[in-house]
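Engineer: Have a look at this fold, sequence not included:
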């Protein structure tokens, strides 16, 4: 894929309807997300707004529209977990295997590093048998990017009248210190990150 064919940028709340078009098939047809119902545009807009108050939310697009998106969320709410996040990524169904996932994740991690985040974690549904609603491609993708398996929960997600396992995968992106500096919220590093984005693509 040639870089000139796409544009990587920070998402805006008004992208909600188009981003939701990427996400909806995953809700309706797959067990990649354990969400049962497609959220409304208003609810999805609220999710984007809330994320941007704390972490990066990125989209990659071309002349056809948004091709995929990635964002981070809190790993846990208690203060001691501030340096860890959970990452999420979705690529438009007809745009898989073009390298967009790596592009989004590389940029996402750059923003998270700027914030002082140290641990990035991915919660991934998995299956041990042939399944029309789920493959283990996400596990292979994260492993390829340097994530390692750190935990597995068995038959904890129920969708399409079957039970699915879930794994946690993790990657360290910063140095853990005895006197760790507080993280910065995304609005605090927004301008620096915007500058980095403008030079990276």
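Structural biologist: Thanks, I have it. Computed from a predicted model, the values in this text were never measured in an experiment.
Engineer: Going by C-alpha atoms from here, please, whenever you check contacts or count neighbours.
Structural biologist: Will do.
Engineer: shouldn't residue 101 be in contact with residue 88?
Structural biologist: No: between residue 101 and residue 88 there is no contact under Cα atoms under 8 Å: 10.4 Å.
Engineer: Of those two, which one has the most company?
Structural biologist: Under the criterion of other Cα atoms under 10 Å, the comparison of residue 101 against residue 88 puts residue 101 first, with 21 against 16.
Engineer: next, the one to line up against it:
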């Protein structure tokens, strides 16, 4: 495999990231979003996330091939040590270890921020189709996540109902009087 460079997102990346994401919006039930957002809206999302959390991009041969970010799991203060994880890769690059590399770098950054719990909200299906398989669940399991909840028929897209699972991975000790969560301050 060629060398993969992982770096922090830049606003100028929005168009390339949106191209990756747009494929999933239009062709899969991996995201329940049904309309591709504008580049400006995507930039606003990047700014909102990077105000506190890491947003990482994977490059191969100078081209963006994937991205991952963490965001607040819930805005209430008691949830500060928890984040929701997201990852998207170019559709023709999956299965080459890039996603694992991105997520492991993300975990490294989140540990330095004093994050304890990682959550991922993933569409699930009983009958794999061209719109959804359970590959994302398998990916997360391989990285140490476990399913904590499953919501039945909670998303409707492409004339099908899909389940939603929440997966969790613990990356820090849950001590009394934990250190405050630090704002992300650069690639780890």
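Structural biologist: Thanks, I have the structure now. Not measured: the values here are computed from a predicted model.
Engineer: And the TM-score between them?
Structural biologist: Here the TM-score for the pair of chains, by TM-score structural alignment, normalised by the length of the second structure, is 0.97; 188 aligned residues with a Cα RMSD of 1.0 Å.
Engineer: Helix or strand: which one has the residue positioned nearest the centre of the second structure?
Structural biologist: The C-alpha lying nearest the average C-alpha coordinate of the second structure belongs to residue 86 (Cα atoms, centre = their mean; 0.9 Å). Element membership for residue 86 of the second structure, per DSSP states H and E: strand 82-89.
Engineer: residues in the first structure matched by that strand, start to end?
Structural biologist: The alignment of strand 82-89 of the second structure onto the first structure (TM-score structural alignment) spans residues 84-91.
Engineer: ditto for stretch 5-13 of the second structure
Structural biologist: Under the criterion TM-score structural alignment, stretch 5-13 of the second structure matches residues 7-15.
Engineer: same thing with stretch 117-125 of the second structure?
Structural biologist: Per the alignment by TM-score structural alignment, stretch 117-125 of the second structure matches residues 119-127 in the first structure.
Engineer: Any chance you could list what contacts that stretch?
Structural biologist: 31-33, 75, 83-88, 134-136, 138-139, 164-174 (Cα atoms under 8 Å, 6 or more residues apart in numbering).
Engineer: Can you verify residue 182 of the first structure is assigned to a strand?
Structural biologist: No: using DSSP: H, G, I helix; E, B strand; the rest coil, the secondary structure at residue 182 of the first structure is coil, not a strand.
Engineer: Could I get the contacting residues of it?
Structural biologist: Residue 182 of the first structure touches residue 116, counting by Cα under 8 Å, 6+ apart.
Engineer: Trace it over to the second structure, please.
Structural biologist: So residue 182 of the first structure corresponds to residue 180, using TM-score structural alignment.
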